[in-house]
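Undergrad: fold the following.
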Amino acid sequence: MTRVRVVVSGFVQGVFFRESCRQEAGRQGVAGWVRNDAAGTVTAEFEGDPAAVEAMVAWCRRGPAHAAVEGVEATTLEPTGSTRFEVR
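TA: Sure thing, here's the model as predicted:
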């Protein structure tokens, strides 16, 4: 198991980024959370199989159809044992 926090910048709020992220996490079988930040970024944490977590990080580099992702900062964290994914 691995856990990664990403901060996604660009035009990423108001484009269904969080809901699309939740759906993709479900497809990948990844736990964690996603939220909008006051700075206009989106922060998410993904936990699960390393390949699935990497797929989520790659998805964040694209985002949903109407997003314009400019950057993704990823930080590896200690797994917490999360078993579900939530939108905050």
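Undergrad: contacts and neighbour counts: CA atoms only from here.
TA: Fine.
Undergrad: which parts of the protein are helices?
TA: With DSSP state H, the ranges of helices along the chain come out as 17-28, 50-62.
Undergrad: could you check the longest one and say which residues are buried?
TA: Same thing as helix 50-62. 52, 53, 54, 55, 56, 57, 60, 61 (16 or more other Cα atoms under 10 Å).
Undergrad: isn't the last one up against residue 74?
TA: No: using Cα atoms under 8 Å as the test, residue 61 is too far from residue 74 to be in contact (10.6 Å).
Undergrad: what would the helices of the chain look like in CSV with distance to residue 79?
TA: Listed next are the helices of the chain as CSV, based on distance: least, Cα to Cα, whole Å:
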stretch, distance to residue 79
helix 17-28, 16
helix 50-62, 11
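Undergrad: now the other sequence, so there's something to compare against:
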Amino acid sequence: MARKHMIVHGRVQGVGFRATAKQIADQLNIQGWVKNKSDGTVEIDAEGESDHLSHFIDQLNQGPSPFAKVSAIDITESETEKGYKKFKIVE
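TA: Coordinates of the predicted model:
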């Protein structure tokens, strides 16, 4: 199991980004959370198989919803797992 913490930059708030990210995470059996930050970015903490996480990041980079435009994703790998049970949207 791998864990990655991400900050997504671009047009990612108010465009269905979090809901679509959750849908993709559910399809790929990824656990964790996604939330909007006050600076206009979106923060994600995700755990799953390494290849699933890579596919998740690839789909996020493409702009997972029609109106989202991702300009960059800052990714930090973590050695410790949180043991998330599902992927959720945090308000």
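Undergrad: in structure 1, which spans are strands?
TA: Under the criterion DSSP state E, structure 1 carries strands at the ranges 2-11, 31-36, 42-48, 68-77, 85-87.
Undergrad: residues in contact with the shortest one?
TA: It refers to strand 85-87 of structure 1. Taking contacts as Cα atoms under 8 Å, 6 or more residues apart in numbering, the residues outside strand 85-87 of structure 1 that touch it are 18, 19, 22, 25, 26, 30, 31, 32, 33, 34, 35.
Undergrad: doesn't residue 67 make contact with residue 15 of structure 2?
TA: Yes: using Cα under 8 Å, residue 15 of structure 2 is in contact with residue 67, at 5.5 Å.
Undergrad: one step back: just the strands of structure 1: most buried one?
TA: Looking across the strands of structure 1 with neighbours counted as mean count of other Cα atoms under 10 Å, the highest average goes to strand 42-48: a mean of 24.
Undergrad: average offset between that one and structure 2?
TA: Once the two are superposed, strand 42-48 of structure 1 sits an average of 0.7 Å from its aligned residues in structure 2 (mean Cα distance after the TM-score superposition for structure 1).
Undergrad: and that strand, how far from the chain's centre?
TA: Distance of strand 42-48 of structure 1 from the chain centroid (Cα atoms, centre = their mean, to the nearest Å) equals 4 Å.
Undergrad: what sits against the residue nearest to residue 36 of structure 1 when sequence neighbours are not counted?
TA: Of all residues beyond its chain neighbours, the one nearest residue 36 of structure 1 is residue 42 (4.6 Å), with distances taken as Cα to Cα, 6 or more residues apart in numbering. If you count contacts by Cα under 8 Å, 6+ apart, residue 42 of structure 1 has them with 7, 8, 9, 12, 13, 18, 34, 35, 36.
Undergrad: residue 13 of structure 2: what's it in contact with?
TA: 36, 40, 41, 42, 68.
Undergrad: distance check, it against residue 19 of structure 2.
TA: Using Cα to Cα, to the nearest Å, one obtains 11 Å as the distance from residue 13 of structure 2 to residue 19 of structure 2.
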